[in-house]
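**Student:** What follows is a predicted structure for the sequence shown.
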Amino acid sequence: MTDAPEIHITGKQLLAMQPGQVHALYKLRVDIFVNEQQTTFAEIDDADADPGTHHILAYVHPGHAPDFRWGTPDPGSPLKLVGTARVFGPPEEQQIGRLCVHQDFRGYGFARQIVENSLEVARGRAAALDPTLQKAVVKIDAQVATEPFYASYGFEPVGDAFTVEGIEHQEMHLTLD
């Protein structure tokens, strides 16, 4: 696509976020996972607030025009949260989850940038492991429709597909080098 908005990616622990950031994070995830995908599971869970969980936050600047070309800014911020993911779990068995991009911002490659950033975080967390004794694995419970996307990073299916809230998923693993 042409004329793509510029994305700014950062990451934080939930407890280090401002209230407006937490609100934007949860609103985006609920809008996508609960409303758009019509699921009823508890979107907000204890993994979010765990001190070891790193939230990837992808923002765009809505622009300076009155019509806010790229949407309305989030409360208390000149930026708009358009994508997110989280990395959690012990360094030897991390998980990437809750990857989502606002529907108005799909097709710009933002999901790819978020996954790349998530894998950087996972590699950084795994750097403390002894590579001769321990392997670092990153897991994803991918929606089956997104399996080729994750396979492009080297993730491989593990076990049989399973259903969560009517959506078929496949556990996938990537061993970090």
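**Tutor:** Structure received.
**Student:** drop to CA atoms for contacts and neighbour counts, all remaining ones
**Tutor:** Will do.
**Student:** What is the longest helix of this protein by residue count?
**Tutor:** In the chain, taking DSSP state H as the definition, the longest helix is helix 110-126.
**Student:** could you say what helices and strands the helix or strand just after that helix packs with?
**Tutor:** Downstream of helix 110-126, the next assigned helix or strand under DSSP states H and E is strand 136-143. If contacts are counted by 3 or more Cα pairs under 8 Å, 6 or more residues apart in numbering; DSSP states H and E, strand 136-143 sits against strand 93-101, strand 167-176.
**Student:** Distance to A58 added to these, as CSV?
**Tutor:** As requested, those are exported to CSV (distance: least, Cα to Cα, whole Å):
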stretch, distance to A58
strand 93-101, 9
strand 167-176, 23
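**Student:** okay, the ones you listed, which one's buried deepest?
**Tutor:** strand 93-101 (a mean of 21; mean count of other Cα atoms under 10 Å).
**Student:** Use this one as the comparison:
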Amino acid sequence: MTTSPTYTPPTYTTDVRRLEDFSAVDLYAMLKMRVDVFVVEQECAYPELDGNDLDCLHLRLFEGTDLLACARLWRPSPDVLPRIGRVAVSPDHRGKRLGEALMREAVIECEKAYPGEAIEISAQAHLQKFYGSLGFERTSEEYVEDGIPHVDMVRQATAPT
């Protein structure tokens, strides 16, 4: 039996804030990263500015002043689970396990904002194993969203400590 390597997070600082608390420069940097990853790199024409950012907490990882990665955390309505979405790692900073670090931080922040509740994601289908390693379980059949195969996944709530 092999054991997985111990998780050692990369060096970064975190920032979590609402959209209205961003400077224009910081907002531009985050939105540019998301467009660079989702629209340009993935060649996916879709409404990146979907009107939901105003209702979200925005998590960002930095190394100094360099934006490494970002995600948004939100609950679309009271009758649905909290969600993590728009998970993006800067193409300039890939290969540093930042996706894992970002998702671990996102789960922690969701648990703070929505204690005792499960967390949902709409995952690109090819990333199921990655999200599964973070405790997310597939809850839907594969479907196509904006031209990319996706599956819904849920991470059950952790017991309060």
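**Tutor:** Okay, I see it. Bear in mind the structure is a predicted one, so any value in this text is a computation, not a measurement.
**Student:** sorry, back to before: and the helices and strands packed on strand 136-143 of the first structure: which comes nearest N117 of the first structure?
**Tutor:** Nearest to N117 of the first structure, of all these, is strand 93-101, at 10.8 Å by Cα to Cα.
**Student:** how far does the closest one sit from the chain's center?
**Tutor:** 5 Å (Cα atoms, centre = their mean, to the nearest Å).
**Student:** post-alignment, that strand versus the second structure, mean distance?
**Tutor:** Strand 93-101 of the first structure differs from its equivalent in the second structure by a mean of 0.5 Å after superposition (mean Cα distance after the TM-score superposition for the first structure).
**Student:** Report the aligned residue range of the second structure for that strand.
**Tutor:** The alignment of strand 93-101 of the first structure onto the second structure (TM-score structural alignment) spans residues 81-89.
**Student:** which residue is nearest the centroid of the second structure?
**Tutor:** V87 (3.2 Å; Cα atoms, centre = their mean).
**Student:** That one contacts L68, doesn't it?
**Tutor:** No: the pair V87 of the second structure and L68 fails to qualify as a contact (Cα atoms under 8 Å) at a distance of 11.3 Å.
**Student:** Could you find the counterpart of E120 of the second structure in the first structure?
**Tutor:** Using TM-score structural alignment, E120 of the second structure pairs with K139 in the first structure.
**Student:** One more: V151 of the second structure?
**Tutor:** In the first structure, the residue matched to V151 of the second structure (TM-score structural alignment) is Q170.
**Student:** Sounds good, over and out.
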